[in-house]
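>>> Structure, please.
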Amino acid sequence: MPPIPQAATSHQPETRLIEQLYGKILRRNLGETEFHQAVREVLETLGPVLAKRPELVDARIIERICEPERQLIFRVPWADDTGDIHVNRGFRVEFSSALGPYKGGLRFHPSVNLGIVKFLGFEQVFKNALTGMPIGGGKGGSDFDPKNRSDAEIMRFCQSFMTELHRHLGEYTDVPAGDIGVGGREIGYLFGQYKRITNRYESGVLTGKGVGWGGAQARTEATGYGCVLFTAEMLRSRGEDLDGRRVAVSGSGNVAIYAIEKAQQLGARVVSCSDSDGYVVDEKGIDLALLKEIKETGRGRVADYAARRGGDARFVSGSGVWTVPCEVALPCATQNELTAEDAATLVRGGVKAVAEGANMPTTPEAVRVLQEAGVAFAPGKAANAGGVATSALEMQQNASRDSWSFAHTEDRLAEIMRHIHASCHDTAERYGAPGNYVVGANIAGFELVAEAMLAQGLI
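Prediction:
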């Protein structure tokens, strides 16, 4: 077992306790490497909290927080357009309801397994706490691959998936949303099946719905917008801003596209984006209208963007988007995409801030490289919380049978992101780690959940 480093090391008794707990978690969750990584990243910052608050040790809060309240695994049979039968595996990890109903997305991707769903659910607990909204944490999905499947096949899969999952959901119980592979189309099919089975129009049971039938304005944009708004707050705390900054973005899905949009609105020049084939560099700045047309309408590749854009835009196959010199880097693709080597390259290129638009896209080694170089680094549980925050606003609108304007929802989103930044910033200072947003986010989220668990008894 690797030692627990960083913030815990100056609190030796607490460090030993955390190492013991981490060892127990490893033994009880064998082979779940992403979950191990997410837990370790939180535990290594909690030494100062346990030193100051021994009642949390006595109540075994850490051990309870790291064990999901419920883990569901189920079979999802479905038939393709030729009549062939397929069997996928579905998951829902209901991690914590200390602050409210379980809340978190569904991911449809071949890589989905229990360890990944648990890592995402664990992160979601603290992310949701940081928003200040009354929502717990959970995550789910399936190893189903929607790529190259017809609408009819995706509908049949979603209906089979919801037929099993529906009994565990409810607006006061568990509220899923979308994630990788689950967009508005899939949410529609899932909601329709839930409504059909339950005979209830329970709008608040799923978020990410269409605006015409219970969805929230600005939800599509929220995660990308929120990431950039948090970045702007980080820079502002250092007496700087985004205007005129050179920005590199990884990914070209929903989060990346709207991170690019908000960065451009704030005066930045975004020069890159990527997909699984490679990355594009556009020195004039990404033409967002063209990128949206290719990715959202045509479901094309970033190579198509470079071909159609012409001029100085160029496509480079393979990984390497972090070799593009930038002052701000926004990893918006997938977990562990930004390595220590990438971080060193970014530092040499003059990066000032890195904010995670995806879930845990930066390896622990890369985080250390960035922090040791004095780069402002925002972990995903803080920087990409705008999406789930706006989902909670969607639930609020559903509960009151109301619908807000885009401008009003965006104002609320900006207010929430400022609150999250202030909470992380101030908590880091309070625990002797000024400017360390990893420490600030972890401790601020942990304390909120821990206080609720103490108040609610042995749960």
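>>> Please make it C-alpha for all contacts and neighbour counts, starting now.
Will do.
>>> which one's the longest strand in this protein?
When the chain is parsed with DSSP state E, its longest strand is strand 85-96.
>>> Next, the angle strand 85-96 makes with the helix or strand that that strand is followed by.
As assigned by DSSP states H and E, the chain's next helix or strand after strand 85-96 is strand 102-108. Counting by axes from the mean of the first three to the mean of the last three C-alpha atoms, to 10 degrees, strand 102-108 lies at 160 degrees to strand 85-96.
>>> who does the following helix or strand past strand 102-108 touch, helix- and strand-wise?
Next helix or strand after strand 102-108 toward the C-terminus (DSSP H and E): helix 114-130. When contacts are defined as 3 or more C-alpha pairs under 8 Å, 6 or more residues apart in numbering; DSSP states H and E, helix 114-130 sits against helix 33-43, strand 85-96, strand 102-108, strand 137-142, helix 380-383, helix 437-455.
>>> hang on, the earlier thing: of all the residues in the longest strand of the chain, which ones are buried?
Under the neighbour-count criterion of 16 or more other C-alpha atoms under 10 Å, strand 85-96 has 88-96 buried.
>>> which pair in these spans the largest distance?
Greatest spatial distance in the buried residues of strand 85-96: N88 and S96, 25.7 Å, computed using C-alpha to C-alpha.
>>> now the nearest residue to A177 once chain neighbours are set aside: how far from Q124?
Closest residue to A177 apart from its sequence neighbours, by C-alpha to C-alpha, 6 or more residues apart in numbering: G105 at 4.1 Å. With distances taken as C-alpha to C-alpha, to the nearest Å, G105 is found 9 Å from Q124.
>>> could you say which helix or strand contains F191?
Using DSSP H and E, F191 maps to helix 184-198.
>>> Report the distance from that helix to the chain centre.
Using C-alpha atoms, centre = their mean, to the nearest Å, the distance from the centre of helix 184-198 to the centre of the chain it belongs to is 23 Å.
>>> quick one: the helix or strand just after that helix to helix 184-198, angle?
For helix 184-198, the succeeding helix or strand toward the C-terminus, using DSSP H and E, is helix 219-237. Interaxial angle of helix 219-237 relative to helix 184-198 (the same axes, to 10 degrees): 120 degrees.
>>> Starting from helix 219-237, tell me the next helix or strand along the chain.
Remark: after helix 219-237, the chain's next helix or strand is strand 246-250, criterion DSSP H and E.
>>> Moving C-terminal from that following strand, which element do we reach first?
helix 254-265.
>>> hmm, who's touching the very next helix or strand once past that next one?
The element immediately downstream of helix 254-265 (helix or strand, assigned by DSSP H and E) is strand 269-275. Taking contacts as C-alpha atoms under 8 Å, 6 or more residues apart in numbering, the residues outside strand 269-275 that touch it are 244-252, 256, 260, 263-264, 279-286, 301-302, 321, 324, 333.
>>> compare with the first, here's sequence two:
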Amino acid sequence: MVLASEPEFEQARNELASCIAPFLEKHPEYATAFEIVQVPERVIQFRVVWEDDQGKPHVQRGYRVQFNSSLGPYKGGLRLHPTVNLSILKFLGFEQIFKNALTGINMGGGKGGSDFDPKGKSDNEIRRFCYAFMQELSRHIGADTDVPAGDIGTGGREIGFLFGAYKKLRNEWVGVLTGKGPTWGGSFTRPEATGYGLIYYCQEMIPYLNPTNSSSGISFSNPETKVLISGSGNVAQYAALKVLELGAKVMSLSDSKGALIACDDKGFTKEDIEKIAALKLKQGVLDAVVRDGLEWHAGKRPWTLVAQADIALPCATQNEVSEEEAHALLKAGVRLVAEGSNMGCTQEAIDVFEASRRAGGESAVWYAPGKASNCGGVAVSGLEMAQNSARLQWTTEEVDDKLKGIMQRCFATTYKVGAEYSVEQGSSVLPSLVVGANIAGFKKVADAMREHGDWW
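Prediction:
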């Protein structure tokens, strides 16, 4: 049962329900699996008491939602942000089940975190919180049980503190966390993986938008292709850097305070992104990066601020593209929308994009959901787990090649299943990737659950 106090989880559940409806019509026996998979196997909630630098104790809420282990150990990030609650973590854990399934790596789905806010805290305060948090979490995780990773508010510093606490508490060195430093068990390309993987997935989509392979069409190698990106964290930064490396233009980045827009048609430079990365480490606001050619729009998101663009990549947080903003993207000429964030678009925005796709034609928008297009991050986390199990480390080139292959196979799967179950007909209509991703991920998990005897 979904509670009214869990709107994010209900939205994620309803998206899956609507997308798998044509599959359930053909295979009604899977309805039981759908009822079961939406209930977490385990929800752990605990208090975390930590001391600030003045010795004053503070209490936070800690969580771990162990949603589904049919395909492997629970796998999903730890989010540290004041907005964290059970609804958000259940939505993220639910999405993680099917995202992980689409990578082809043996990982289940889970998510966790706390309403602790690392912003404005000293390194020692963050360390004390991480040690207190891990004191309870360590009872419930393990290399073959549950392998958390980073998420919003949980970067390399936090992963290091959490790993150190686990090692002291359990007296064992195992790959219990991913996102570790590359000199002590981490994988090369892990920080870049979600952003790079997003672009690799989009590269698989683009040829279908340019059936004649025209050199003037949408392409990351076309310097006239304009890309809108929201966010300015890890995902947005590395997506932007990969776009620039390939040759297209980045026209926007943003944070919780506003949007930074390129207004001179030249776009962001690599140096701009590097300045933003340094600024984010100091918890600064993007308005400090304003220069000639970059305009700051306080309290705004990028989607309504650019008159013309080709590709839109939401990379900030959930529900960051509204119905109104979706219409603005259509008006600006955007042809491809792919989520670097989890559930970046509201259901109303998805409906706008899907209606455009069904209409077909040269101005149709093709939408890719985060559970497919941003699965590169957790894919490389899975590769980090494999490297830890073998006590070895692959090169940057080896990991990047494996990441590209995973994203290519993920696209091929979502395209094929989307083509099979999309109700539209006609050579000019592209298949629904959101339908394909949800059905493919759900069926893989449901089949494993059936073979384990969870339903029959």
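>>> returning to that earlier point: so which bit of the second structure is the longest strand of the first structure matched to?
Aligning strand 85-96 of the first structure against the second structure (TM-score structural alignment) gives residues 57-68.
>>> The matching stretch vs the first structure - mean distance after superposition?
With mean C-alpha distance after the TM-score superposition for the first structure, stretch 57-68 of the second structure departs from the first structure by a mean of 0.3 Å once superposed.
>>> is it true that E384 of the second structure lies in a strand?
No - assigned with DSSP: H, G, I helix; E, B strand; the rest coil, E384 of the second structure falls outside any strand and is helix.
>>> Now check the first structure for the residue matching G340 of the second structure.
In the first structure, the residue paired with G340 of the second structure is G357, using TM-score structural alignment.
>>> Please give me every residue in contact with that match.
Contact partners of G357 of the first structure, counting by C-alpha under 8 Å, 6+ apart, are 223-224, 227, 255-256, 259, 330-333, 380, 383-384.
>>> Out of those residues, which are shared with the second structure?
Checked against the second structure using both residues aligned by TM-score structural alignment, their matches' C-alpha atoms under 8 Å, those keep these contacts: 223-224, 227, 255-256, 330-333, 380, 383-384.
>>> Just the closest of those residues to Q71 of the first structure, please.
Distance to Q71 of the first structure, by C-alpha to C-alpha, is smallest for G380 among those, at 23.2 Å.
>>> Need the counterpart of that closest one in the second structure.
So G380 of the first structure corresponds to G370, using TM-score structural alignment.
>>> follow-up on the earlier one: put together JSON lines for the buried residues of strand 85-96 of the first structure, with distance to L165 of the first structure on each row.
What follows is these, written out as JSON lines (distance: C-alpha to C-alpha, whole Å):
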{"residue": "N88", "distance to L165 of the first structure": "14"}
{"residue": "R89", "distance to L165 of the first structure": "12"}
{"residue": "G90", "distance to L165 of the first structure": "9"}
{"residue": "F91", "distance to L165 of the first structure": "9"}
{"residue": "R92", "distance to L165 of the first structure": "8"}
{"residue": "V93", "distance to L165 of the first structure": "11"}
{"residue": "E94", "distance to L165 of the first structure": "12"}
{"residue": "F95", "distance to L165 of the first structure": "16"}
{"residue": "S96", "distance to L165 of the first structure": "18"}
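>>> Please identify which of the residues you listed is nearest to R185 of the first structure.
For the buried residues of strand 85-96 of the first structure, the nearest to R185 of the first structure is G90 (18.5 Å; C-alpha to C-alpha).
>>> In the second structure, spot the helix with the most residues.
helix 396-421 (DSSP state H).
>>> so how much does it differ from the first structure once superposed?
Looks like 0.6 Å for helix 396-421 of the second structure (mean C-alpha distance after the TM-score superposition for the first structure).
>>> any chance of the helices and strands packed on helix 114-130 of the first structure in TSV, plus distance to R269 of the first structure?
Putting those into TSV (distance: least, C-alpha to C-alpha, whole Å) gives the following:
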stretch	distance to R269 of the first structure
helix 33-43	32
strand 85-96	39
strand 102-108	31
strand 137-142	34
helix 380-383	20
helix 437-455	25
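>>> And these: which comes nearest V205 of the first structure?
Comparing those by their distance to V205 of the first structure (C-alpha to C-alpha), the top pick is strand 102-108, with 9.9 Å.
>>> Packing partners of the closest one?
Packing partners of strand 102-108 of the first structure (3+ C-alpha pairs under 8 Å, 6+ apart): strand 85-96, helix 114-130, strand 137-142, strand 174-177.
>>> what sits against L229 of the first structure?
262, 414, 417-418.
>>> Pull out the buried residues from those.
Of the contacts of L229 of the first structure, these count as buried by 16+ other C-alpha under 10 Å: 262, 414, 417-418.
>>> The equivalent of Q193 of the first structure over in the second structure: neighbouring residues, count only.
Superposed on the second structure with TM-score structural alignment, Q193 of the first structure falls opposite A165. Using other C-alpha atoms under 10 Å, the number of residues around A165 of the second structure comes to 21.
>>> So what does T334 of the first structure match up with in the second structure?
By TM-score structural alignment, T334 of the first structure lines up with T317 in the second structure.
>>> so where does that match fall, helix or strand?
Using DSSP H and E, T317 of the second structure maps to neither a helix nor a strand.
>>> Quick check: it touching T346?
No - between T317 of the second structure and T346 there is no contact, the gap being 11.1 Å when judged by C-alpha atoms under 8 Å.
>>> For the nearest residue to E158 of the second structure once chain neighbours are set aside, give me its contacts.
Excluding the flanking residues, the one nearest E158 of the second structure by C-alpha to C-alpha, 6+ apart is C130, at 6.9 Å. By C-alpha under 8 Å, 6+ apart, C130 of the second structure lies in contact with 158, 161-162, 165.
>>> Among these, which pair sits farthest apart?
Longest span within those, C-alpha to C-alpha: E158 and A165, 10.6 Å.
>>> Could I get the contacting residues of E233 of the first structure?
Shown in contact with E233 of the first structure (C-alpha under 8 Å, 6+ apart): 418, 421.
>>> gap between it and R196 of the first structure?
Using C-alpha to C-alpha, E233 of the first structure is found at 44 Å from R196 of the first structure.
>>> got it, and A428 of the first structure?
From A428 of the first structure across to R196 of the first structure, the span is 48 Å (C-alpha to C-alpha).
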